[in-house]
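In: Pasting the sequence and the predicted coordinates here, then a few questions.
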Amino acid sequence: MPSGVAVGWPVKREFFDLVCDGMPTTEASLAVGVSRRTGWFWWRQAGGMKLRKGGDGLGGLADAGDLERPGGRGRRLSFAERFEIDRGLQAGRSYAEIGRELGRDRSVIAREVKRNCLPDGRYHALMAHAAASQKARRPKTFKLDNPVLCALIAGWMDEGWSPKLISQVLAEVYAGDKLMQVSHETIYQCLYVQTRGQLRADLHKCLSTKRQARSPRGHRGRTGVYDPDTIFTISDRPAEANDRAVPGHWEGDLILGARHGSAIGTLVERSTRFVILLHLPVDHTAQSVAAAMIEAMGELPAHLRRSITWDRGSEMASWKHIQMQLNSPVFFCDPHSPWQRGTNENTNRLLRFWFEKGSDLSVHTRDDLNIVAAKLNNRPRPTLDLDTPAQRMAALLSQAA
């Protein structure tokens, strides 16, 4: 075929089919009527995937991927699925139509075509399958061999920071230095594969609450004894508290120790995520909790104690006394619905880094609680654009002054 004559997709497709079936590129070029140079140019333009070599004339892809591996929901695309995508595109069907036939979301089909199509936008099932296989197996450089970066990560994890928060802070602080940025997934990989990177082997212990298994939702919680006709429920809470537009709305609960024999009270302001810890060294009866709460929140200006939301535990039996002393209405969640105090639940999960489940919480002094609260209040929060709760609360207090 003369070099000046335009070659259409059917000819190129036939060439790719022959090479993928095992024919050397030289023979495949002659079979479709183009020069050897043209055929090799097409192959390089398509990605230049490695071909088999041998004196017996054997050709074809060196690694075409596993053609028998099953696909389906929750799995990578199989060759059979890529073949159906190829047929569907040739028939002019949309990504949504092809996805419905395969039981896949249309976004899966769109990403597959975008990632593994040829440079001219055409899609070839076997070449796409081989390309995906080679991309998955390519050697990847590992980023946690930098001692300075590892020291920063280890220091922040010792303070209870999550890998995701560390990743976000590094991206903010070292915005112009890609070598000092790392994804949270890379940190997790290094923590669980100790031969990769330079993080300490014991650093994975800083990740979570050391819970043996996830607690199932829907278990019976502490409801206390409340007359539904006399209390305010969370549905009565003003709308300004729900959208966090106005500061001064707090959520609270207890962190319980071993056999529920000891406890620490927690209060979190919804808009700033500022934390106050209540010292309960003797017991966590309603009288003790009320006294600790009134003492801690009584120092706040009136506009920063607009409401308090609590679970229906018996420790809040003195809620009327709290409400009167602080001039702040107390609202209660629905029974067995702790997620209605989501800000406080998330904060309690973070606090378990210092106050482990099953431990004796009465050994912690008031100074210990203040130190932990300061650490949490000085931690950057993605929900605050990486400001700290202490910064947001200081700004509110300065406005009041």
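Out: Happy to help now that I have it.

In: going forward, measure contacts and count neighbours with C-alpha atoms only.
Out: OK.

In: Without its sequence neighbours, what residue ends up closest to the most centrally placed residue in the chain?
Out: Using C-alpha atoms, centre = their mean, the residue of the chain that lies closest to the mean C-alpha position is residue 164, 6.9 Å off. Distances taken as C-alpha to C-alpha, 6 or more residues apart in numbering place residue 184 nearest to residue 164, at 4.8 Å, with adjacent residues excluded.

In: count of residues packed around the one you found?
Out: 16 (other C-alpha atoms under 10 Å).

In: Show me where the stretch 301-401 of the chain has its strands.
Out: With DSSP state E, counting those that start in this stretch, the ranges of strands along the stretch 301-401 of the chain come out as 307-310, 330-332.

In: who touches the first one?
Out: Contacting residues not belonging to strand 307-310 are listed as 234, 248-253, 316, 328-333, 341 [C-alpha atoms under 8 Å, 6 or more residues apart in numbering].

In: Give me the buried positions along stretch 252-265.
Out: 252, 253, 254, 255, 256, 257, 262, 263, 264, 265 (16 or more other C-alpha atoms under 10 Å).

In: Take this one as well and set it beside the first:
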Amino acid sequence: MPSGYPHPQATRRELFDRVCQGAPLIRTAREMGVSTTSAWVWWRDAGAMKLLMGRGERGLADPGDLERPGGRGHRLCFDERVEIMRGLDSGLSQAEIARQLDRDNSVISREISRNRNPDGDYHARMAHARARKNAKRPKGFKLDDPQLCAQITTWMDDGWSPKLIAEMLARDHRDDRLAQVSHETIYKCLYVQGRGQLRADLHKQLSTKRSTRKSRTGSPRGPGTFTGAFTISQRPAEVDDRAVPGHWEGDLILGGGCASAIGTLVERSTRFTILLHLPEDHTAEAVATAMIEAMSELPAHLRRTITWDRGSEMARWQDIALQLQAPVYFCDPHSPWQRGSNENTNRLLRFWFEKGTDLSGYTKADLKRVQDKLNTRPRPTLDFDTPAQRLAALLDQAA
């Protein structure tokens, strides 16, 4: 090696830089006055990443995308890796480097741990290439884990959606990515045969009961009319922001041929659900009687308003409003989205009360069991509290 040549670490880094930029390893070593044996040993000790071999110019097979901008998501860009290398060379701590890059400490720690050379040196270009290689490497399918599959199966058998399951796993295992799984991965396992260890028939536990995904098309309904006293536009503004409890949305879940039904009421603030038992019919008289009986058990401050879809079952809305001292408001024609809390809840309830089935056979005890199941399920919209917990807190405050 010529006299006055830089320190061996600097020499190795220069050689690595040239090779990562496309220069042949052997020719570069000769130009730098480094023996070919030493060059191969250095490259091997640095991880022996794949080189392009053959005639003409050749170097590192895949140096990664050096132009991709940083600061987005969890992936670092090449410029950030250069700053990490310079920071380490200057003796900065990982925390100081993270502050300079406006990154979380864990991102910097993970980057150094995963992408430094096996000899311990962190080289920006080789780290960038190594990150690219690791990103392309096939990953093990998480739902091959029997314990994780058993937990997901238990929750789905209880009516939980893949989205809720994924969010609960992320909340309960914040520091263990291996114990987390996205809802898309669960759907992939349900809809792609032979993936993972979930039960083959588990897709039937989805609220849609579909074995394949269906595109959202559908067409809007035509206009209609309804003669009522109050419209949703007249409802108090406090109902919309959910800050004040006691505002309810309701509708019917209909059975096969619309011959049987179950009434549903959902409190907008807590998402607490009440199921109305309608064993014989769902006439206006039956619905009014069941609603007045169920809601009379609530304190006055928890029954401020009721919003319902336009239907003949609400013909006795004046009796309901008088008995409960809660005004009844009606949605615009064919606008069920205006009582979205109730619509979402009815979709969840279809896990137990499938479309096209006879609902008249369910007893009051059956409805209470389902009601309790739903009210004790964690809700992402409630920061994973349950509706029962939120309602109990309101009742405690009143007491």
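Out: Looks like it arrived, so ask away. Bear in mind that the values here come from a model prediction, so they are computed numbers and not experimental data.

In: TM-score for the pair, please.
Out: Laid over one another, the chains give 0.72 as their TM-score (TM-score structural alignment, normalised by the length of the second structure), with 351 aligned residues with a C-alpha RMSD of 4.1 Å.

In: sorry, back to before: so the residue nearest to residue 164 of the first structure sits against residue 163, correct?
Out: Yes: using C-alpha atoms under 8 Å, residue 184 of the first structure is in contact with residue 163, at 4.9 Å.

In: picking up where we left off before, what residue in the second structure is paired with the residue nearest to residue 164 of the first structure?
Out: Using TM-score structural alignment, the equivalent of residue 184 of the first structure in the second structure is residue 183.

In: Next up, the contacts around the residue nearest to residue 164 of the first structure.
Out: Residue 184 of the first structure makes contacts with 163, 164, 166, 167, as judged by C-alpha under 8 Å, 6+ apart.

In: can you check residue 246 of the second structure too?
Out: 267, 268, 269, 301, 302, 303, 304, 305.

In: repeat that with 7 Å
Out: Neighbouring residues of residue 246 of the second structure by C-alpha atoms under 7 Å, 6 or more residues apart in numbering: 267, 301, 302, 303, 304, 305.

In: swap in residue 161 of the second structure?
Out: residue 206.

In: Could you tell me how far the spatially closest residue to residue 207 of the second structure that is not a sequence neighbour is located from residue 209 of the second structure?
Out: Leaving aside its sequence neighbours, residue 207 of the second structure sits nearest to residue 351 (C-alpha to C-alpha, 6+ apart; 5.1 Å). Separation of residue 351 of the second structure from residue 209 of the second structure (C-alpha to C-alpha, to the nearest Å) stands at 8 Å.

In: More neighbours: those two, which one.
Out: residue 351 (22 against 14).

In: Identify the residue of the first structure aligned to that one.
Out: Under the alignment (TM-score structural alignment), residue 351 of the second structure pairs with residue 353 in the first structure.

In: Give the equivalent position in the first structure for residue 244 of the second structure.
Out: The alignment partner of residue 244 of the second structure in the first structure, by TM-score structural alignment, is residue 246.

In: host element of the closest residue to its match other than its chain neighbours?
Out: Leaving aside its sequence neighbours, residue 246 of the first structure sits nearest to residue 240 (C-alpha to C-alpha, 6+ apart; 5.8 Å). Element membership of residue 240 of the first structure, judged by DSSP states H and E, is helix 239-242.

In: chain center to that helix: distance?
Out: 27 Å (C-alpha atoms, centre = their mean, to the nearest Å).

In: so who does the equivalent of residue 276 of the second structure over in the first structure touch?
Out: Counting by TM-score structural alignment, residue 276 of the second structure corresponds to residue 278 in the first structure. Residues in contact with residue 278 of the first structure (C-alpha under 7 Å, 6+ apart) are 264, 265, 266, 292, 293.

In: pretty sure the third one belongs to a strand, no?
Out: Yes: under the criterion used here (DSSP: H, G, I helix; E, B strand; the rest coil), residue 266 of the first structure sits inside a strand.

In: What separation do you get for it and residue 375 of the first structure?
Out: 14 Å.

In: Also the second one?
Out: When distance is defined by C-alpha to C-alpha, residue 265 of the first structure is 17 Å away from residue 375 of the first structure.

In: can you give me the helices in the stretch 201-350 of the first structure?
Out: All helices of the stretch 201-350 of the first structure, identified by DSSP state H, counting those that start in this stretch, fall at 239-242, 286-297, 319-326, 342-351.

In: Output those as JSON lines; include the columns distance to residue 30 of the first structure and mean neighbour count.
Out: Formatted as JSON lines, the helices of the stretch 201-350 of the first structure follow (distance: least, C-alpha to C-alpha, whole Å; neighbours: other C-alpha atoms under 10 Å):
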{"stretch": "helix 239-242", "distance to residue 30 of the first structure": "72", "mean neighbour count": "14"}
{"stretch": "helix 286-297", "distance to residue 30 of the first structure": "86", "mean neighbour count": "17"}
{"stretch": "helix 319-326", "distance to residue 30 of the first structure": "89", "mean neighbour count": "17"}
{"stretch": "helix 342-351", "distance to residue 30 of the first structure": "67", "mean neighbour count": "18"}
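
In: could you redo these as JSON lines and give each row distance to residue 214 of the first structure?
Out: Below are the helices of the stretch 201-350 of the first structure laid out as JSON lines (distance: least, C-alpha to C-alpha, whole Å):
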{"stretch": "helix 239-242", "distance to residue 214 of the first structure": "28"}
{"stretch": "helix 286-297", "distance to residue 214 of the first structure": "29"}
{"stretch": "helix 319-326", "distance to residue 214 of the first structure": "32"}
{"stretch": "helix 342-351", "distance to residue 214 of the first structure": "13"}
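
In: Indicate which one of those is closest to residue 9 of the first structure.
Out: Ranking the helices of the stretch 201-350 of the first structure by proximity to residue 9 of the first structure (C-alpha to C-alpha) places helix 342-351 first, at 56.2 Å.

In: and the closest one, what does it pack onto?
Out: strand 249-256 (3 or more C-alpha pairs under 7 Å, 6 or more residues apart in numbering; DSSP states H and E).

In: Quick check: the farthest pair among the contacts of strand 307-310 of the first structure?
Out: 248 and 316 (19.5 Å).

In: Where does residue 22 of the second structure sit, in terms of helix or strand?
Out: Going by DSSP H and E, residue 22 of the second structure is not in any helix or strand.

In: Show the contacting residues for it.
Out: 57, 58, 59, 60.
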